[in-house]
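Enquirer: mind looking at a prediction? Sequence and model below.
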Amino acid sequence: MIARRRTLLRAALLLATTATLAACGTLDTAKAVLLNQVSFTPAQLQAQLDKHYPRQYDQLGGLVTLSVMNPQVAIPPDSTRLHLDFDIGIEGLGMRSDRPAGHIALTSGLRYDPRSNALYMEEPTLESAELPLLGGRMNATGRDLINGWLRDYARAEPVYRLDAETREKLGERRIAGTLIRNQRVVIELDR
């Protein structure tokens, strides 16, 4: 009798483990909802950004247009911030925006917006700017251009938008917070 119970218990555990593994195998493991979180890799963020660039932004009251192109996403080891690099072009002031006129690098935290189901930059910081056409150094005009774009971008442009499949897996669960850890973006869910 005891041997039969052990056999049934082992069979039940094996069946439960197999069902769990089978269910996990059908999910995209990079996006799967596991233990109250969803995570994304820099490559996933990069793939979505690549679809939306180059972009143009009017600045200085429409006097110039800033073209932002070639986004590059990274999360360095032990970093809690997303690193983004962009090439920029400037249309106006005798310049053309169809080719890079410089390069900017920034870091940012991320916030989740439930209305748009998207991740946006949170407290972005300009790390460096190279603008050879403006004398190689950041002058007041260049700083105004970049900071104006950065404010607008952080407020209105998502870095990553959750796809329908991920939103479906989340169901009615609410987002508790967003953080960057172990070279991944992690969206934590309420329990």
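Expert: It's in. Remember, it's a predicted structure, so these values are computed and weren't measured experimentally. Numbers count the residues shown, from 1 in each chain.
Enquirer: can we go C-alpha only for contacts and neighbour counts from here?
Expert: Noted.
Enquirer: ok, the closest residue to Leu179 other than its chain neighbours - contacts?
Expert: Leaving aside its sequence neighbours, Leu179 sits nearest to Val186 (CA to CA, 6 or more residues apart in numbering; 5.3 Å). Val186 makes contact with Gln37, Val38, Ser39, Phe40, Thr178, Leu179, Ile180, according to CA atoms under 8 Å, 6 or more residues apart in numbering.
Enquirer: structure B:
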Amino acid sequence: MARIRFPAIALLLLALAAAFVASAAPRLAGREVSIDAADAQQFLEGRFPHRQDVLGGLFEVSVSRPQLALPPGTRLRLDMDLALATAGGTPVPMGRLQLTSALRYDTAQRAFFLDQPRIDDFRPASGSGTLDESSRGLLNAWLADYAREEPLYRIDPTVAALLGGLDVRSAGVRDGRLVVTFNQDIGAAAGAVAPVE
């Protein structure tokens, strides 16, 4: 019988810990489901880099390196690197984009989406310059499509199954978490599935 050495055991424990972190569940409390910033960040990183055609394929917007922040207040902040390509060309790095947004929850998709996002800051790759009006217009068109189609976080199907038939009362950012409030208490039904407060 082969003996297991200490480094092998340590690696096994690390793998189990990583699996637990990767499958972290939302927190359920009363009528609310909430997700912390680290879980939402992990979800986002799995969906980037993201490429999307704008203006009928005339331009392609590429975004990478997302960084989500949930500061005090009702709007989240999302920073990302931005590159643009024209007519199938190679993406050209443009700079670092910072946007803020409210939050909406889509019941059918069981996912959080940006709501009324706006570009708050742009740091050009060249170190100088700003967005001109045409570039800002192009980015706003892309941002509207992105907010409509790309989830910021999708709730795990096991937890989402508990939410079937519930109506959403509100969605937003509170105390450093993404929060959706439903019309009924879901905490009791979810005790065995996710951490409940």
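Expert: Perfect, thanks for sending it. Being a predicted model, the structure only gives us computed values, none of them experimental.
Enquirer: sorry, back to before: ok, of the contacts of Val186 of structure 1, which come out buried?
Expert: Taking 16 or more other CA atoms under 10 Å as the criterion, what is buried in these is Gln37, Val38, Ser39, Phe40, Thr178, Leu179, Ile180.
Enquirer: export those residues to CSV and tack on distance to Gly109 of structure 1 and secondary structure?
Expert: Shown next, in CSV, are the buried ones among the contacts of Val186 of structure 1 (distance: CA to CA, whole Å; DSSP: H, G, I helix; E, B strand; the rest coil):
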residue, distance to Gly109 of structure 1, secondary structure
Gln37, 17, strand
Val38, 16, strand
Ser39, 15, strand
Phe40, 14, strand
Thr178, 9, strand
Leu179, 7, strand
Ile180, 8, strand
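Enquirer: what's the closest of those residues to Gly61 of structure 1?
Expert: Thr178 (34.0 Å; CA to CA).
Enquirer: would JSON lines of the buried ones among the contacts of Val186 of structure 1 with distance to Leu13 of structure 1 be doable?
Expert: Formatted as JSON lines, the buried ones among the contacts of Val186 of structure 1 follow (distance: CA to CA, whole Å):
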{"residue": "Gln37", "distance to Leu13 of structure 1": "25"}
{"residue": "Val38", "distance to Leu13 of structure 1": "27"}
{"residue": "Ser39", "distance to Leu13 of structure 1": "28"}
{"residue": "Phe40", "distance to Leu13 of structure 1": "31"}
{"residue": "Thr178", "distance to Leu13 of structure 1": "35"}
{"residue": "Leu179", "distance to Leu13 of structure 1": "35"}
{"residue": "Ile180", "distance to Leu13 of structure 1": "35"}
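Enquirer: surely Ala102 of structure 2 meets Asp115?
Expert: Yes: in this structure, Ala102 of structure 2 is within contact of Asp115 by CA atoms under 8 Å, at 4.9 Å.
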